[in-house]
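[1] Based on what follows, work out the 3D shape:
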Amino acid sequence: MAQALTLNVQSREKAGKGSARAARREGLVPAVVYGAKKAPVTVTIKRNELVAILNRGGFLSHQFELVLDGKKERVLPRDIQLHPVTDVPLHVDFLRLSKGSKVTVEVPVHFLNESKCPGLKRGGVLNVVRHEIELSVPASDIPESIEIDLSGLDVNDSVKISTVTLPAGCEPTITDRDFTIATIAAPSALRSEEGGASADDEEGSSED
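    Next up is the predicted model:
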């Protein structure tokens, strides 16, 4: 499970566009913390610290310990607004995580044992349909990633959600179908050979 990162924030007494613009001029990013049946709190984050965290990836699926006036609060980012041209962060929404609650997150998929995959050894190509899976998970135990073992897959095999062992308490939000996560696609040379063989078989059968 993902470890919570510590993020220091400062109180922002005034809300509104004017206050937000003033904070951004000072190198700060406005944010709001809400949820857990508590009143929303407006805060600011140092822009350089937030950018460094964003560059690690997986921001919206990672838990944070917000430190405000010496007190810690476990949160999950739910939305981030970026400048449309520069991608500089403009605003962040954080959801407080209460014990026993569940949240919906996009969890990245990691593939293991590609070197041991028969299909890839034969020249097949790993075709990733979903790089992330949307899951309903316990707020206290958000998976950092979902690992999928490729060691037993051959050409034309596929990985469906029903074949993936998810961490305890985690469920896919898509429940009406057994969706595909990845496939081992046949190389073009193999497809050509199979196509040629099929044509020969059909031609031979017509002569009988």
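[2] contacts, neighbours, all on C-alpha from now
    Will do.
[3] quick one: stretch 11-24 to chain centroid distance?
    Taking C-alpha atoms, centre = their mean, to the nearest Å, the mean C-alpha location of stretch 11-24 is offset from the chain mean by 30 Å.
[4] With stretch 161-177 instead?
    15 Å.
[5] Buried ones in that stretch, by neighbour count?
    For stretch 161-177, burial by neighbour count (16 or more other C-alpha atoms under 10 Å) applies to I161, L166, C170, E171, P172.
[6] where's the last one relative to E132, distance?
    According to C-alpha to C-alpha, to the nearest Å, P172 and E132 sit 11 Å apart.
[7] contacting residues around the longest helix that the chain contains?
    Using DSSP state H, we find that the single longest helix of the chain is helix 188-207. Contact with helix 188-207 is made by no outside residue, as judged by C-alpha atoms under 8 Å, 6 or more residues apart in numbering.
[8] Alongside the first, I'd like the structure of this one:
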Amino acid sequence: MVQTIRIEAAARERAGKGAARATRRGGSVPAVIYGAKQEATLLSLDPRDVMKELHKGGWQSHLYEVAVAGGATERCLMRDVQFHPVSDQPIHVDFQRLAAGQKIRVRVPVVLLGEDVSPGIKAGGVPNLVRRDLEVLSDPDNVPERFELDVSAAEIGDTLRWSNVRDHGGTSPTIARDFVVLTIAPPVVVEEVVIQAPAATPADAKGKGGKGAAPAKKK
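    Model prediction:
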């Protein structure tokens, strides 16, 4: 089941670039919660809380309970984070509010099983993970933490698709076909190139004291 994480936030009264800059000057990260046919909620976040979530990885698949000081707690997905072009610090966060019964679009990471016994990998094949995470529609309360793909029987040249994923967890893919997730590519052969020295020519022989070479000076 998907992880639910609580984040403390403060309310912001004003929208606009000037207000956002003022929030950042005060040491906070401006944020907004939108969606579910409600008015947007303006927030400010502690940058340490934002960085903590970003460092975890998989933040786009986590559910967040954003607790606004003096207000309600909103159930959201973190949809987008904007970064400063120089410092690479977060400068704005977008949350999507969840409505009751609404399916959500999330990305779930793929984990490989059986790499140590795969005959294709043992023979030198290279697992090429075409999609490291899969975008699916899911019930908010049942988002899988990961999708497992078993490669224990995979040979060189095999292709594994969405239908090969062990358990879809009640999700449905956003791509309407049995798309490729992984291939076992043949090993890369590196040819050794041997550079041979060119054969000596008559001109080379003359230059080395052969016929036609200049006579040695008498002492």
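[9] Let me see the TM-score of these two.
    The TM-score (TM-score structural alignment, normalised by the length of structure 1) is 0.84; 190 aligned residues with a C-alpha RMSD of 1.9 Å.
[10] ok, back up a step: now for the buried residues of stretch 161-177 of structure 1: which two are most distant?
    I161 and C170 (12.1 Å; C-alpha to C-alpha).
[11] OK, contacts around the residue positioned nearest the centre of structure 2?
    Ranked by distance to the mean C-alpha position of structure 2 (C-alpha atoms, centre = their mean), the top residue is R132 at 6.8 Å. Neighbour list for R132 of structure 2: P109, V110, V181 [criterion: C-alpha under 8 Å, 6+ apart].
[12] quick one, what contacts the last one?
    To tie it back to what came earlier, the one meant is V181 of structure 2. Contact analysis of V181 of structure 2 by C-alpha under 8 Å, 6+ apart lists L129, V130, R131, R132, T159, L160, R161, W162.
[13] Equivalent analysis for L76 of structure 1, please.
    L60, S61, H62, Q63, F64, F94, L95, R96, L97.
[14] Now the buried residues of stretch 161-177 of structure 1 in CSV, please, with extra columns for distance to A189 of structure 1 and secondary structure.
    Converted to CSV, the buried residues of stretch 161-177 of structure 1 look like this (distance: C-alpha to C-alpha, whole Å; DSSP: H, G, I helix; E, B strand; the rest coil):
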residue, distance to A189 of structure 1, secondary structure
I161, 29, helix
L166, 36, coil
C170, 40, coil
E171, 39, strand
P172, 36, strand
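[15] Can you verify N48 of structure 1 is assigned to a strand?
    No: using DSSP: H, G, I helix; E, B strand; the rest coil, the secondary structure at N48 of structure 1 is helix, not a strand.
[16] what's the burial count for it?
    14 (other C-alpha atoms under 10 Å).
[17] And it, what's its match in structure 2?
    The equivalent of N48 of structure 1 in structure 2 is R48 (alignment by TM-score structural alignment).
[18] ok, its match to I7 of structure 2 distance?
    For R48 of structure 2 relative to I7 of structure 2 (C-alpha to C-alpha), the value is 11 Å.
[19] rewinding a little: show me which of the contacts of L76 of structure 1 are buried.
    Judged by 16+ other C-alpha under 10 Å, buried ones among the contacts of L76 of structure 1: L60, S61, H62, Q63, F64, F94, L95, R96, L97.
[20] Distance-wise, check the fourth one relative to K38 of structure 1.
    According to C-alpha to C-alpha, Q63 of structure 1 and K38 of structure 1 sit 19 Å apart.
[21] just the helices in structure 1 please.
    Along structure 1, the segments classed as helices by DSSP H run 17-25, 47-54, 118-121, 188-207.
[22] show me where structure 1 has strands.
    Using DSSP state E, the strands of structure 1 run over residues 5-8, 10-11, 28-35, 38-46, 64-68, 71-82, 89-96, 102-112, 125-128, 132-138, 146-149, 158-160, 171-172, 180-185.
[23] For the last one, give me the average deviation versus structure 2.
    Going back to what we said before, that points to strand 180-185 of structure 1. Mean deviation of strand 180-185 of structure 1 relative to structure 2 after superposition (mean C-alpha distance after the TM-score superposition for structure 1): 0.9 Å.
[24] That strand maps to which residues in structure 2?
    Under TM-score structural alignment, the match for strand 180-185 of structure 1 is residues 180-185.
[25] Give me the distance from that stretch to the chain's centre.
    17 Å.
[26] again, but for stretch 18-26 of structure 1
    30 Å.
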